[in-house]
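In: have a look at this fold, sequence not included:
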């Protein structure tokens, strides 16, 4: 039996696609082995979000070749798209597979086996209008299933290469998503996490052109809120998944801040299975920097969205991403961003010192000193640690629940740990519990600095 090994770099979308390719290869008779083992085929699902990601992708491709000189080495995904003009020169690679071709991986490998000539399967991703359909029946994570529902991005932030490697927005048909979730529910999965390259754009390509133009000018007025909800495909998708028997939680990935409008949030608050964990990518709390990034909102507009979420949800978890040291960011600009982060009081802030991504507008802008970027990141990290502790402490005394995931032993006592709907890590004394059990109770204290203790009802 031939063997295949996978390695995934980058985002949850890549992880989903790797799971799908793995199941396709297994169905074709291949045995999947760990990437560190000798295999007949190595498939590296690459990332290109930064220059560092490009380098890691190349390193993993070269590592695969060293593990077995006679193996078939496949480079797939975003690095392939960003480096398509020069990747042919890499002698470590036998097959090059761009985005929107991964579902044909078995045929692609079979074709190579017939002629042993280096093949390149890349379409013009920027002209692609069809969603690449996958279907998975199992996930390596035994409790939550990440489901890809959308691909591509139309935003063109000045620091981001993704619109060029993933193409324009393409949405998966709702009936296909529902069928997949039903199958996963039948297999025992209780939590579904919706993910995509630009999740907030789900369904935009289903709508008529005139509506798309109106969407671009959407403002937070009562009238536009009504229009948004009646047309919003993402909200409809969440509602439909929540109605599937066996599904107890629906979680969403990163959202575009502009989608946070009153009727959208109000409608979400009425879905009992919806997890009030909102990841809103801020990137900067300084309006000047936001404009330079080509982010299409102001800090005040972002904050209005945060207030709406807190109006309709009791103690929701709001998390974010921040880039420090973006080209042209002065100390004054950073201070404005820092003050905004303190004002919002995010549960968690993912902090990224700006990293040059060749092929983007920001790469040609005046750069900030590396040491200054590190100092700014450290300042925000201190705020992040403080906010995390305060948010966890605010949960003490509340009724809550966790989805059991894994055993944790402290001072000789065995606990089951998992996450609340707000994605706060919690532990409960293990009393014949098992993975995937949902346990309700009251949060009584800290078990460790980052794990809360739940007392079972």
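Out: Perfect, I can see it now. Small disclaimer: the values here were computed from a predicted structure and weren't measured. Numbering: from 1, shown residues only.

In: please count neighbours and contacts with C-alpha atoms only from this point.
Out: Noted.

In: dump the residue contacts of residue 97.
Out: 74-77, 80, 120-122 (Cα atoms under 8 Å, 6 or more residues apart in numbering).

In: got it, and residue 237?
Out: residue 174.

In: from residue 203, how far off is it?
Out: 10 Å (Cα to Cα, to the nearest Å).

In: could you find the closest non-adjacent residue to residue 295?
Out: In this structure, residue 295 finds its nearest non-sequential neighbour in residue 157, 6.2 Å apart by Cα to Cα, 6 or more residues apart in numbering.

In: distance of that neighbour relative to residue 303?
Out: In this view, residue 157 and residue 303 are 20 Å apart by Cα to Cα.

In: who's more crowded, the two?
Out: Neighbour count, other Cα atoms under 10 Å: between residue 157 and residue 303, residue 157 has more, with 20 against 17.

In: the more buried one and residue 289, how far apart?
Out: 12 Å.

In: do the same with residue 403
Out: Following Cα to Cα, the distance that separates residue 403 from residue 289 is 39 Å.

In: among those two, which residue is more densely surrounded?
Out: The neighbour count for residue 403 versus residue 289, taken as other Cα under 10 Å, is higher for residue 403 (27 against 24).

In: can you tell me the SS state at that one?
Out: strand (DSSP: H, G, I helix; E, B strand; the rest coil).

In: nearest spatial neighbour of it, chain-adjacent residues omitted?
Out: Nearest non-adjacent residue to residue 403, counting by Cα to Cα, 6+ apart: residue 438, 4.6 Å away.

In: mind jotting down where the strands sit in the stretch 151-300 of the chain?
Out: With DSSP state E, counting those that start in this stretch, the ranges of strands along the stretch 151-300 of the chain come out as 170-171, 191-196, 249-252, 277-279.

In: next, format these as TSV and append distance to residue 161.
Out: As requested, those are arranged in TSV below (distance: least, Cα to Cα, whole Å):
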stretch	distance to residue 161
strand 170-171	17
strand 191-196	16
strand 249-252	23
strand 277-279	21
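
In: could I get those strands as a markdown table with mean neighbour count and distance to residue 242?
Out: Formatted as a markdown table, these follow (neighbours: other Cα atoms under 10 Å; distance: least, Cα to Cα, whole Å):
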| stretch | mean neighbour count | distance to residue 242 |
| --- | --- | --- |
| strand 170-171 | 26 | 19 |
| strand 191-196 | 24 | 9 |
| strand 249-252 | 22 | 6 |
| strand 277-279 | 22 | 16 |
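
In: okay, now the one to match up with it:
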């Protein structure tokens, strides 16, 4: 192990994975590893996987094959959601040396020290029910913007989703520790922090601890739910504290469930100088029938209310939407309901996912199955709608002066930045603008 001193990373999936990969990188760098680009030769390659779509699984296999061709003597470590869900399947991929499940990913330095190339593939995993700790993580690829994980796991059981099986029950960081991380990020020059989690709105650290769960059980038996000395921390109390924190100038809330996006959160953001007018709210379907089959915890009427309040208080606010097409049982009429509902909403863009079958999910039992060709066609229609929505949203702000945070990457002599309400601005690269917030005429 003493000779293996270079490491390269590749991340599949969500912002949460990117924050964790960055933390894994810092762990190994603290142990003396030199970080390399994934396309470079390295002694260790770490792939942090996703398992939301089949493509992520296939891409993991392709990446391992690529490493085998380029660096057959390198150690290959697979972690992330796919590693938790199907560790034996991953261990069977030629070239994989170490598989780390949800509870072991942050023990990577310990496990790497115990194995050698040529050993039998080591699987370090556990029953997801036993995963009950929270490890904070954040991305720090440049000084401009970082993704900070404040919550992990999910207690919801949507019929299409494997995330609870891959990441375990909902658990969160403490507000005190989040504030400490914010101070550290501010000292590193970070100007914008994106709060991330699996079910971000379910942030509630006190009741996530073993002691807290006992308190929670007692609370259910007390009509007024009052216990002396108990002050529950929740997502609203978190953002109020962050709004007062010094150093970081901008915060964004990543994906938040519509039933957890309360009126008080929306009203708070509308008055805040630090929280950006930008929400990403999963819808998944505009048909109440399909929402019920998906086991979502709201109906389209509540979703429309949330969007309506946001746009009433913040007409300039950017709203992104997740939607799934081709869910089992989704008829042409159900899809039309979704399309028409999205068309009617004052939203800004869509993230469109084509439904793919996932093992051990309730959705596998639902019929009829939507043909792949029809799923793809529906995806195309919604992506076209997304393009039109974003064009319309941007045009509404042409000529307006908005605050833009410019990033440090040069792409063919150009640089990018985002307005407070998430409109992308592209200009010729100017080093003086890097990591600076400037007033810009759109």
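Out: Alright, I've got the coordinates. Quick caveat, the model's predicted, so the values are computed rather than measured.

In: got a TM-score for the pair?
Out: Laid over one another, the chains give 0.89 as their TM-score (TM-score structural alignment, normalised by the length of the second structure), with 425 aligned residues with a Cα RMSD of 2.6 Å.

In: if we can go back for a sec, which of the contacts of residue 97 of the first structure fall in helices?
Out: The members of the contacts of residue 97 of the first structure that map onto helices under DSSP state H are residue 80.

In: and the contacts of residue 97 of the first structure, which is closest to residue 364 of the first structure?
Out: residue 80 (22.6 Å; Cα to Cα).

In: how about the closest one, nearest residue that isn't a chain neighbour?
Out: Nearest non-adjacent residue to residue 80 of the first structure (Cα to Cα, 6+ apart): residue 98, at 5.8 Å.

In: roughly how far apart are the aligned residue in the second structure for the one you found and residue 80 of the second structure?
Out: By TM-score structural alignment, residue 98 of the first structure lines up with residue 101 in the second structure. Using Cα to Cα, residue 101 of the second structure is found at 7 Å from residue 80 of the second structure.

In: check residue 111 of the second structure too.
Out: Relative to residue 80 of the second structure, and taking Cα to Cα, residue 111 of the second structure is found at 15 Å.

In: kindly report the same for residue 152 of the second structure.
Out: 13 Å.

In: can I have the buried ones of the contacts of residue 97 of the first structure as a ChimeraX selection?
Out: This is the ChimeraX syntax for the buried subset of those, where burial follows 16 or more other Cα atoms under 10 Å:
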select :74,75,76,77,80,120,121,122
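
In: of all the contacts of residue 97 of the first structure, which comes closest to residue 257 of the first structure?
Out: Within the contacts of residue 97 of the first structure, the smallest distance to residue 257 of the first structure is 27.0 Å, found for residue 77 (Cα to Cα).

In: tell me who's in contact with the closest one.
Out: So, once contact is read as Cα under 8 Å, 6+ apart, residue 77 of the first structure ends up touching 14, 45-47, 97-99.

In: can you flag which of these belong to strands?
Out: 45-46, 97 (DSSP state E).

In: okay, those residues in JSON lines with distance to residue 270 of the first structure next?
Out: Converted to JSON lines, these look like this (distance: Cα to Cα, whole Å):
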{"residue": "45", "distance to residue 270 of the first structure": "38"}
{"residue": "46", "distance to residue 270 of the first structure": "39"}
{"residue": "97", "distance to residue 270 of the first structure": "43"}
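
In: in three-state terms, label the residue lying closest to residue 327 of the first structure once chain neighbours are set aside for me.
Out: Closest residue to residue 327 of the first structure apart from its sequence neighbours, by Cα to Cα, 6+ apart: residue 367 at 4.6 Å. Classification of residue 367 of the first structure by three-state DSSP places it in coil.

In: who's in contact with residue 367 of the first structure?
Out: With Cα under 8 Å, 6+ apart, residue 367 of the first structure has these contacts: 325-328.

In: now for residue 186 of the first structure, how many residues are close by?
Out: For residue 186 of the first structure, using other Cα under 10 Å, the count is 14.

In: my guess is it meets residue 247, correct?
Out: No - the criterion here is Cα atoms under 8 Å, and residue 186 of the first structure misses it with residue 247 at 9.3 Å.

In: from residue 386 of the first structure, how far out is the residue nearest to residue 166 of the first structure when sequence neighbours are not counted?
Out: Excluding its sequence neighbours, the residue lying closest to residue 166 of the first structure (Cα to Cα, 6+ apart) is residue 152, at 4.8 Å. According to Cα to Cα, residue 152 of the first structure stands 35 Å off from residue 386 of the first structure.

In: please apply the same query to residue 351 of the first structure.
Out: 14 Å.

In: what about the helices in the second structure?
Out: For the second structure, the helices defined by DSSP H occupy 15-30, 54-70, 81-85, 87-91, 108-113, 163-167, 175-187, 210-219, 235-244, 263-271, 288-293, 300-313, 332-344, 372-395.

In: now the ones you listed in JSON lines, with distance to residue 193 of the second structure?
Out: Shown next, in JSON lines, are the helices of the second structure (distance: least, Cα to Cα, whole Å):
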{"stretch": "helix 15-30", "distance to residue 193 of the second structure": "11"}
{"stretch": "helix 54-70", "distance to residue 193 of the second structure": "26"}
{"stretch": "helix 81-85", "distance to residue 193 of the second structure": "24"}
{"stretch": "helix 87-91", "distance to residue 193 of the second structure": "33"}
{"stretch": "helix 108-113", "distance to residue 193 of the second structure": "26"}
{"stretch": "helix 163-167", "distance to residue 193 of the second structure": "23"}
{"stretch": "helix 175-187", "distance to residue 193 of the second structure": "8"}
{"stretch": "helix 210-219", "distance to residue 193 of the second structure": "28"}
{"stretch": "helix 235-244", "distance to residue 193 of the second structure": "10"}
{"stretch": "helix 263-271", "distance to residue 193 of the second structure": "15"}
{"stretch": "helix 288-293", "distance to residue 193 of the second structure": "32"}
{"stretch": "helix 300-313", "distance to residue 193 of the second structure": "21"}
{"stretch": "helix 332-344", "distance to residue 193 of the second structure": "29"}
{"stretch": "helix 372-395", "distance to residue 193 of the second structure": "23"}
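
In: many thanks, we can stop here.
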